[in-house]
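S.K.: can you look at this prediction? I've put the sequence above it.
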Amino acid sequence: MKQLLRALKRCTVIAAVALATVSLQPTASAAPAPVVGGTRAAQGEFPFMVRLSMGCGGALYAKDIVLTAAHCVSGSGNNTSIVATTGVVDLQSSAAVKVRSTKVLRAPGYNGTGKDWALIKLASPVNQPTLKIATTTAYNQGTFTVAGWGAATEGGGQQRYLLKANVPYVSDAACQDAYGGSLVPSEELCAGYLATGGVDTCQGDSGGPMFRKDNAGAWLQVGIVSWGEGCARAGYPGVYTEVSTFASAIASAAATL
């Protein structure tokens, strides 16, 4: 019962012209949209954002490494099948920079519950700013920003333009109550409008970053879009991988790519 609540939220697989929402986690379900309740991002506003060809999002951890969700990839090893699109908010723009993957490293021990992070090595570096990740829990509260090209409504298709929205922190206790105890508090972070819903990430946003400004005014990634019940439903906040928990492991893994 507990596992049935781990509704996979944000992964879409693109086949031919059709978009199909699929659960890549053992017992997951649908997720928040590109940002249900979001608005269009301006060109250059979040230059670290990456769209992945398997229907997920990500952020540039390094010029040639994308940080995304473990449930977006099938495992670790050499992989040239993923195409990362960067540099644009409009996926159809002729200015889009597309780079193929060479290798994937999925979080060691990932089994569908927690540890939802992965790194994708790119064939060549891209000329875009990277997104610094949180190394402590100091920024794990407050109001966060989410962005993505996922569905704008539950069950909808991916978006052409990057959407953005702000979501407030939801305590571990409140999130645990919402999901019947299926949260992994030491590895996951929740955000959203618990009482009203209406704003969230969704199918196709998996792997994308949740971020906020640090004390110096720079963007800092605190979460990775992971799972939830539906999209923007009242009573069910979005659940994100708590980046600070895995900062050291991510850095060590990146050094091997």
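M.R.: Noted; the coordinates are in hand.
S.K.: every contact and neighbour count from this point should use C-alpha atoms.
M.R.: OK.
S.K.: ok, residue 168 to residue 50 distance?
M.R.: Applying CA to CA, to the nearest Å, one obtains 23 Å for the distance of residue 168 from residue 50.
S.K.: so for these two, which sits in the more crowded spot?
M.R.: Between residue 168 and residue 50, residue 50 has the larger neighbour count (other CA atoms under 10 Å), namely 29 against 17.
S.K.: test my guess that that one contacts residue 86.
M.R.: Yes - applying CA atoms under 8 Å as the test, residue 50 and residue 86 come out as touching, 5.1 Å apart.
S.K.: top helix in this structure by residue count?
M.R.: If you go by DSSP state H, the chain has its longest helix at helix 243-254.
S.K.: which helices and strands does it pack with?
M.R.: With contacts taken as 3 or more CA pairs under 8 Å, 6 or more residues apart in numbering; DSSP states H and E, helix 243-254 sits against strand 118-122, strand 132-133, strand 219-227.
S.K.: can you list those in JSON lines and add mean neighbour count and distance to residue 236?
M.R.: Listed next are those as JSON lines, based on neighbours: other CA atoms under 10 Å; distance: least, CA to CA, whole Å:
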{"stretch": "strand 118-122", "mean neighbour count": "27", "distance to residue 236": "25"}
{"stretch": "strand 132-133", "mean neighbour count": "20", "distance to residue 236": "25"}
{"stretch": "strand 219-227", "mean neighbour count": "30", "distance to residue 236": "10"}
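S.K.: for these, could you give me a markdown table that also reports distance to residue 57?
M.R.: Putting the helices and strands packed on helix 243-254 into a markdown table (distance: least, CA to CA, whole Å) gives the following:
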| stretch | distance to residue 57 |
| --- | --- |
| strand 118-122 | 11 |
| strand 132-133 | 16 |
| strand 219-227 | 8 |
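S.K.: below is structure B, check it against A:
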Amino acid sequence: MKRQLVRWSSLAAGALLATGAMAFPAQAGEVTPGVVGGTRAAQGEFPFMVRLSMGCGGAMITRQVVLTAAHCVGATGNNTSITATVGQVDLQSASATKIKSTKVYRAPGYSSASSGKDWALIKLASAVPAAVTTLPIASTTAYDSGTFTVAGWGAASEGGAQQRYLLKANVPFVSDASCASAYPGLVQAASLCAGNLASGGVDTCQGDSGGPMFRRDSANNWIQVGITSWGEGCARPGKPGVYTQVSTYASAISAAAATL
């Protein structure tokens, strides 16, 4: 049995909904890293990153639209219950910008993360500040291999607490064949896998769901190739992270974003 299928913490979300604010572990000097095996991101290093109030991540793909995972949101329609935090690696920073949602668009036909179509869009009530950049999405498979970067405010260890500071890590591509051996029934056309297959140790984890997996394109600019989706545990040997393959859904994502 999978310990935690999707990389979203229902316990953290429950606490958030009850209190209206994310709870963080007590700090004594340096904060415990989030993203298993990660290091703290510098302020402004990934200005497209978004933290969502239900306990997921995301990325700005336009000045007013966030790309995240379908399993993080409810049905398509008007929705003013989500708050997006942008512009700061420190979620407790007084200068972080917080913007409410107005609409959610969940991929048509979505049923579960492991079945594919695990993408969604959130329209914000206003455009993000100029310092918050957008992250282009990959429209072909040209960048669906190599070494990827992941980032998020999720747990630093399997079952751990959500984090205050944005963490980053590099994860290597895992072939569809190897990933399917780890996860029989993997929907290969919908999935992009990454992680240290033999040793584990570096991975996204609970609370990182919906956040981007990205790499440099031919012009040395960041491009999003994946959306943090699911996996068995966090950073386990032989169990890579599974990401929604953005290139598979790029045209549908772009078309939907244009209608919001």
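M.R.: Received, thanks. Note that the structure is a prediction, hence the values are computed from the model and not measured.
S.K.: so who does the residue most central in space within the second structure touch?
M.R.: The residue lying closest to the centre of the second structure (CA atoms, centre = their mean) is residue 211, at 1.3 Å. For residue 211 of the second structure, the set of contacting residues under the criterion of CA atoms under 8 Å, 6 or more residues apart in numbering consists of 49-50, 56-59, 68-69, 150-152, 227-228.
S.K.: which position in the first structure aligns with it?
M.R.: Aligning on TM-score structural alignment places residue 211 of the second structure opposite residue 208 in the first structure.
S.K.: any chance you could map the helices in the stretch 51-200 of the first structure?
M.R.: Using DSSP state H, counting those that start in this stretch, the helices assigned to the stretch 51-200 of the first structure run over residues 172-178.
S.K.: tell me where it has strands.
M.R.: Assignment of strands within the stretch 51-200 of the first structure using DSSP state E, counting those that start in this stretch yields the ranges 56-62, 65-68, 77-78, 83-86, 97-106, 118-122, 132-133, 143-148, 163-170, 188-191, 200-202.
S.K.: closest one to residue 213 of the first structure among the ones you listed?
M.R.: Judged by CA to CA, the one of these that comes nearest to residue 213 of the first structure is strand 143-148, at 8.4 Å.
S.K.: and stretch 87-107 of the first structure, how far out from the chain's middle?
M.R.: The gap between where stretch 87-107 of the first structure is centred and where its chain is centred comes out at 15 Å by CA atoms, centre = their mean, to the nearest Å.
S.K.: what's the span of that stretch, first residue to last?
M.R.: Stretch 87-107 of the first structure has an end-to-end distance of 26 Å (criterion: CA to CA).
S.K.: list the buried residues for that stretch?
M.R.: 87-91, 97-107 (16 or more other CA atoms under 10 Å).
S.K.: residue 150 of the second structure contacts residue 171, correct?
M.R.: Yes - taking contact to mean CA under 8 Å, the distance of 7.3 Å between residue 150 of the second structure and residue 171 places them in contact.
S.K.: aligned partner of residue 243 of the first structure in the second structure?
M.R.: Correspondence of residue 243 of the first structure to the second structure, assessed by TM-score structural alignment: residue 246.
S.K.: residue 110 of the first structure: what's it in contact with?
M.R.: Residue 110 of the first structure sits next to 70, 116 when contact means CA under 8 Å, 6+ apart.
S.K.: state the distance from the equivalent of it over in the second structure to residue 94 of the second structure.
M.R.: The alignment partner of residue 110 of the first structure in the second structure, by TM-score structural alignment, is residue 110. When distances are taken as CA to CA, residue 110 of the second structure and residue 94 of the second structure turn out to be 37 Å apart.
S.K.: do the same with residue 181 of the second structure
M.R.: Remark: distance between residue 181 of the second structure and residue 94 of the second structure (CA to CA) = 46 Å.
S.K.: show me what residue 253 of the first structure lines up with in the second structure.
M.R.: Going residue by residue (TM-score structural alignment), residue 253 of the first structure aligns to residue 256.
S.K.: oops, could you answer that again for residue 172 of the first structure instead?
M.R.: Residue-level alignment of residue 172 of the first structure against the second structure, with TM-score structural alignment as criterion, gives residue 176.
S.K.: ok, and the closest non-adjacent residue to that match?
M.R.: When the adjacent residues along the chain are set aside, residue 176 of the second structure lies closest to residue 188, with 6.1 Å between them (CA to CA, 6 or more residues apart in numbering).
S.K.: what sits against the spatially closest residue to residue 145 of the first structure that is not a sequence neighbour?
M.R.: Leaving out its chain neighbours, the residue that sits closest to residue 145 of the first structure by CA to CA, 6+ apart is residue 166, at 4.5 Å. The neighbours of residue 166 of the first structure, taking CA under 8 Å, 6+ apart as the test, are 143, 144, 145, 146, 199.
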